[in-house]
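**Student:** Quick one: sequence and predicted model below, then my questions.
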Amino acid sequence: MPTLYYHHSAGLNHLTAPGHPERPDRLRAIAQGLAHEKFDSLVRHEAPMADLDVVALCHSNEYIDELRHIAPKEGMIYLDGDTSMSPGTLEAALRATGGAIAAVDAVMTNTKTNAFVGTRPPGHHAESSKPMGFCFFDSVAVAARYAQRKYGIQRAAIVDFDVHHGNGSQEIFWADPSVMYASTHQMPLFPGTGSTQERGEDDTIVNAPLHAGNGSREFREAFNLAILPRLEAFAPELIVISAGFDAHWRDPLGGLELREEDYTWVTRKLMEIADTSAQGRIVSVLEGGYDLEGLRDSVAVHVAALMNN
């Protein structure tokens, strides 16, 4: 199975304040991890800019126009206490979403292909009309909806194993039975959403919260009991992964204790379901992961699993 890797140097130009965890060095760490010779067969592409009409599949035109209007020509502006824009932010965000869209095109038109989109800023906290939590455009949500609109698939699934709950993805698809959103995440933790009672209007939201100190056993149990059976029954024709690696034991923003082998395990489990119902089609998009060593090593094992290495 050929695995594609979408990236772009524009992600380095989205600048954040000194000491901010969502920093350009994250992309440098990923590049270091994927420089090993075992990734020589990884098919690498530069992420294109997303078309604004496609971004508008999940975000209001007013919101998109406002972000374009307030994007600074110099310096930095804060949209909330965590989320800031520099002159390079808008292009980075549009390329992050554009990479996810291009990955959908690739996996929908090539047999047994999957992709990893290693871009920043992340996206799963961005709601239809609100930036938050370092996020501007919800790339995984746009990717899922784009796949439905362009390729006519009936069921898409978003699976999120970031340590933080993807409130944006949940909000966007709350009342949509054609998109399943499933998440493991730490609670209590930012953004405060993601209880098991939050199930969506059509019971297609599956939240499996974990607690600080939980590790491999609890994470795998949550997937085996709460998420994988529901995902299998839903039979998605495309799986989009919100691939956050901040549940790693080294990460400073979370309190979970995952190891690299947990990311290998969950990637392979999702590939098994994709092989059953989605012709192997997976688009994985980087979300969190703020310890550089933990991020480097976790992305490496995740991509190696996608490559069947």
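**Tutor:** Perfect, thanks for sending it.
**Student:** drop to CA atoms for contacts and neighbour counts, all remaining ones
**Tutor:** OK.
**Student:** Next up, the contacts around the residue lying closest to residue 210 once chain neighbours are set aside.
**Tutor:** Spatially, and ignoring its direct neighbours in sequence, residue 210 is nearest to residue 186 (4.7 Å; CA to CA, 6 or more residues apart in numbering). Residues near residue 186 by CA atoms under 8 Å, 6 or more residues apart in numbering: 163, 164, 165, 209, 210, 211, 212, 254, 255, 256.
**Student:** burial of the residue nearest to residue 242 when sequence neighbours are not counted, as a residue count?
**Tutor:** Distances taken as CA to CA, 6+ apart put residue 160 closest to residue 242, at 4.4 Å, once the chain neighbours are dropped. Using other CA atoms under 10 Å, residue 160 is surrounded by 26 other residues.
**Student:** next, the one to line up against it:
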Amino acid sequence: MKTVLITHPDCLDHVTPPGHPEQVARMDAVAQALQDMDLNRVTAPMAAEDDVLRVHPRSHLEALRRAAPAEGWVSLDADTHMSPGTLAAIWRGVGGAVRAVDMVLGGDAQNAFVAMRPPGHHAEKTTPMGFCFFGNVAIAAKHALDHHGLGRVAIVDFDVHHGNGTQDLVEDDPRILFCSTHQSPLYPGTGRADETGVADNVINVPLAEGTDGAGFRRAMNDHVLPRLRDFKPELILVSAGFDAHAADPLAGLELVEDDFAWITAQLCDLADAFCAGRVVSCLEGGYDLTALGASAAAHVKVLRERCDG
């Protein structure tokens, strides 16, 4: 059984203004890094509206549809822009995440990587922000719970920026454990350790600028991995942001590819122990193209190896 790679060329039609870090070339870098891997390649479908409505109100969907331009760009805030291809890209981003959950929980794959853009973990219930429009991973978690009948789903977010949107969408649901390591202070200014959710189901681990791989691993070992073991998830979802890499231009952590491989292996170990190896990972940030490609390859290589083990 191979790792499933889910993507779609529609994600290339979400075009940002010149100089924007969340650019089409990000997906080219990931695709090139993964092109020689032996993966089960699957096309991301359009999401069903009911899946998006699990976490976003209809007013949010309609506001995005009204804002979508026929040409050029529309700026929803200083960082978040829509082009004519944005709607298709974001609907396929959700569709890819949901398809990955269906395949993993249906026994068609042990794990999956959803290589789509734009990212999703900053999108709050009614607020697109931080390059993000829909909460892809939060939607995938709710789908696993409500459609597949799971009782416990964990989300691990190692993007350098706090996943404020994911937290906003899941912190009131005790069936979901949300764990985030992130640089602080840094955009979006959320993710304090005392933000704990309705049932102690939010674990935020702020990291100081300059934290290296050893510090990241200590934080995971001390705070995140023990909570995951106690929670005993039936599925692990990953917000795989690679902008904590030392080369990334938007932040100041000092991780390298081996650190992303290490945390992937740790999460796979937990998945083997509690949820039959079931892991679904979705691409979030990562803005140095060389580092992004190499880090994504290191991450997916571990997922692929676990399918052979």
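**Tutor:** Sure thing, it's come through. No experiment lies behind these values; they were computed from the predicted model shown.
**Student:** How is the alignment partner in structure 2 of residue 209 of structure 1 classified with respect to secondary structure?
**Tutor:** Structural alignment (TM-score structural alignment) places residue 209 of structure 1 against residue 206 in structure 2. Counting by DSSP: H, G, I helix; E, B strand; the rest coil, the backbone at residue 206 of structure 2 sits in strand.
**Student:** And residue 184 of structure 1, by the same measure?
**Tutor:** strand.
**Student:** Could you verify my assumption that it touches residue 158?
**Tutor:** No: with contact defined as CA atoms under 8 Å, residue 184 of structure 1 does not reach residue 158; the gap is 11.6 Å.
**Student:** OK, contacts around the counterpart of the residue nearest to residue 242 of structure 1 in structure 2?
**Tutor:** Taking TM-score structural alignment, residue 160 of structure 1 has residue 157 as its aligned residue in structure 2. By CA under 8 Å, 6+ apart, the contact set of residue 157 of structure 2 is 163, 178, 179, 180, 181, 238, 239, 240, 241.
**Student:** Take those residues and write them to a markdown table, including distance to residue 141 of structure 2 and neighbour count.
**Tutor:** Shown next, in a markdown table, are the contacts of residue 157 of structure 2 (distance: CA to CA, whole Å; neighbours: other CA atoms under 10 Å):
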| residue | distance to residue 141 of structure 2 | neighbour count |
| --- | --- | --- |
| 163 | 14 | 31 |
| 178 | 10 | 29 |
| 179 | 13 | 27 |
| 180 | 15 | 28 |
| 181 | 19 | 25 |
| 238 | 10 | 23 |
| 239 | 11 | 27 |
| 240 | 15 | 27 |
| 241 | 17 | 25 |
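**Student:** tell me the two of the residues you listed that are most distant?
**Tutor:** By the measure CA to CA, 178 and 241 form the most distant pair in the contacts of residue 157 of structure 2, at 14.9 Å.
**Student:** Relative to the centre of structure 1, find the outermost residue for me.
**Tutor:** Outermost residue of structure 1 with respect to the C-alpha centroid, by CA atoms, centre = their mean, is residue 74; its distance is 28.5 Å.
**Student:** which residue packs closest to residue 98 of structure 2, ignoring adjacent ones?
**Tutor:** residue 140 (5.2 Å).
**Student:** Now which residue in structure 1 aligns to that neighbour?
**Tutor:** In structure 1, residue 140 of structure 2 lines up with residue 143, judged by TM-score structural alignment.
**Student:** chain center to the helix or strand where its match lies: distance?
**Tutor:** When elements are assigned from DSSP states H and E, residue 143 of structure 1 belongs to helix 139-151. Distance, stretch centre to chain centre, for helix 139-151 of structure 1: 13 Å (CA atoms, centre = their mean, to the nearest Å).
**Student:** ok, now stretch 179-198 of structure 1?
**Tutor:** Mean-position distance between stretch 179-198 of structure 1 and its chain equals 14 Å (CA atoms, centre = their mean).
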